[in-house]
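Visitor: okay, here's the prediction I keep looking at, along with the sequence it came from:
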Amino acid sequence: MKHIKTIAFDADDTLWHNEPYFDEAQERFCELFQDYASSQEILGLILNHQVKNLPLYGFGIKAFTLSMIETALQLTNNTISGKGIEKILTIGKDLLQKPVELMPNVEVVLQELKGKYKLIVATKGDLKDQHRKLHDSGIGHYFHHIEVLSDKTELDYTKMLGRLDIQATDFLMIGNSLKSDVLPILNIGGYGIHVPYHTTWEYEKIDFKIEHENFLALSDIAEILKVLDIK
């Protein structure tokens, strides 16, 4: 990785905590509809609606909230009251106001990398929400560019690199999702580092092991400094 010029970081569950907030929101939803189905069944329905709706709504809290509403309609056979819809909207609005808590060692790593590499954020989700979180995080000044993608496919990354005039062979992507942050980049000739988070959205899981000369799996984001011979 000695010729790497640009390093991109995923945001949610790489730079700051995120998935536990969604887990909490789903628990609140399950409590609302515990008389209709088991938590496992409800979570399965939410996931099915989320995946089905991705081409229409994309990723993020607003899409998640709409999928919860559709799940509620299905569970209640379209008889849910306006008050019930209001409770679901409150869950979504609460998610949009969660505090931003940085992952351990993130700022230390960014301080060391700034000036040595071009740093960017490449993330999915709601544009407004992701910019809000980056602002609240206090680390926005470390980055040369912020990219909020509608998805993270090979084509999405290729278009992003083209817009930024970056060669894939000079590009390193760091993230917690093998499916979104690593595999597409490896497939277009870039480098990928996986820093796992303790919980992963079901949609982002893969069922096979990655073996690639441009891939590394680390247990902590601080290990990146050793990989790049900075510390």
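Guide: Cool, got the structure. Numbers count the residues shown, from 1 in each chain.
Visitor: C-alpha from now on. contacts and neighbour counts both.
Guide: OK.
Visitor: what lies in contact with the longest strand anywhere in the chain?
Guide: When the chain is parsed with DSSP state E, its longest strand is strand 118-124. The contact list for strand 118-124, computed with CA atoms under 8 Å, 6 or more residues apart in numbering, reads 5-12, 59-60, 113, 142-152.
Visitor: presented hereafter is structure B, for comparison with structure A:
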Amino acid sequence: MPISTIAFDADDTLWENEEFFRLTEERFRDLLTEHVDREDIAKDLLETEKRNLRYYGYGIKGFTLSMIETAIEVTGGKIPATIIQEILHAGREMFDHPAVPLSGVRETLQTLHGNYRIVLITKGDLFDQERKLAQSGLGDFFDAVEIVSEKEADTYHRIFDQYGDGPARSTMVGNSMKSDVVPAIEAGAFGVFIPSQITWAMEEAAPPDGHERFHQLSNITQLPDLIEQITSA
């Protein structure tokens, strides 16, 4: 059956995102170097983020709160208020970064728009994701936008049933093997992996090598040709 619906991840698929988190993390580590080893800070922050996902979800707010909590823990509660203020300021600066489409994104969406149902499926803070979509200028290309708390097989099943013709005729495109590719394939859709330069440790997973519905591209501009190949196979 031909592909009728194409879904895209947002962060680090359509625009840069993880780079700003890593830059802020480096700034955070600089603030705490007088109190604890830099490598230990990175490990402690990651563990705090993992623990806090169930409370704060994904995004800048949760990351900022995790930095504050980590700073309090690694200093035994002795972190100066001025450093907490710096952390809050760094978090606000992350919100101020504009969402600029990555190279080839706009052209690819223009090529696919009108020929397929185009859906944006992203997880994270509702306000932040809506802001980035508006700033990117890409909103008009999407027939639907879903901002979800997690991306699991059931998530893709529901969305592809609601906005498309079911998972079998749908494709999910993204930079996260764990969130974009594997669960979409588990739901019965095609999964297209486009690696980004930086990947958050919690988004890494083993690729489903050999699966007939798994594809990997080096650049998003290759997507229209791949969709045509899948459809005509």
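Guide: Sure thing, it's come through. Values in this document were obtained by computation on a predicted structure and should not be read as measured data.
Visitor: any idea what the TM-score comes out to?
Guide: Here the superposed chains carry a TM-score of 0.94, computed using TM-score structural alignment, normalised by the length of structure 1; 229 aligned residues with a CA RMSD of 1.5 Å.
Visitor: what separates the helix or strand just after the longest strand of structure 1 from the chain centre, distance-wise?
Guide: Once the chain leaves strand 118-124 of structure 1, the next helix or strand it forms, by DSSP states H and E, is helix 127-137. Here helix 127-137 of structure 1 is found 13 Å from its chain centre; the criterion is CA atoms, centre = their mean, to the nearest Å.
Visitor: flag every buried residue along the top helix by length along structure 2.
Guide: Using DSSP state H, we find that the single longest helix of structure 2 is helix 38-56. Across helix 38-56 of structure 2, burial judged by 16 or more other CA atoms under 10 Å covers R38, I41, A42, D44, L45, L46, T48, E49, N52, Y56.
Visitor: what of stretch 87-104 of structure 2?
Guide: Quick answer for stretch 87-104 of structure 2 (16+ other CA under 10 Å): I87, L88, A90, G91, M94, A99, V100, P101.
Visitor: from T65 of structure 1, how far out is N53 of structure 1?
Guide: Separation of N53 of structure 1 from T65 of structure 1 (CA to CA, to the nearest Å) stands at 11 Å.
Visitor: and for T169 of structure 1?
Guide: 38 Å.
Visitor: ok, L183 of structure 1 next?
Guide: Counting by CA to CA, the gap from L183 of structure 1 to T65 of structure 1 is 28 Å.
Visitor: who touches V36 of structure 2 in this structure?
Guide: V74, T75.
Visitor: pretty sure it sits in a helix.
Guide: No. Counting by DSSP: H, G, I helix; E, B strand; the rest coil, V36 of structure 2 is not part of a helix but coil.
Visitor: what about the strands in structure 2?
Guide: Using DSSP E, strands in structure 2 cover 5-8, 117-123, 144-148, 170-174, 190-193, 214-216.
Visitor: tabulate these (CSV), appending distance to T24 of structure 2.
Guide: Below are the strands of structure 2 laid out as CSV (distance: least, CA to CA, whole Å):
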stretch, distance to T24 of structure 2
strand 5-8, 26
strand 117-123, 20
strand 144-148, 24
strand 170-174, 23
strand 190-193, 26
strand 214-216, 30
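Visitor: closest to T199 of structure 2 out of those?
Guide: strand 170-174 (11.6 Å; CA to CA).
Visitor: distance of the counterpart of T155 of structure 2 in structure 1 from I146 of structure 1?
Guide: T155 of structure 2 maps onto D156 in structure 1, with residues paired by TM-score structural alignment. Shown here: D156 of structure 1 relative to I146 of structure 1, a distance of 14 Å by CA to CA.
Visitor: and if you look at I120 of structure 1?
Guide: Taking CA to CA, one finds I120 of structure 1 at 6 Å from I146 of structure 1.
Visitor: nearest residue to the residue sitting furthest away from the middle of structure 1 other than its sequence neighbours?
Guide: Distance from the C-alpha centroid of structure 1, by CA atoms, centre = their mean, peaks at T79 (33.5 Å). Once flanking residues are discounted, T79 of structure 1 sits nearest to L73: 6.9 Å by CA to CA, 6 or more residues apart in numbering.
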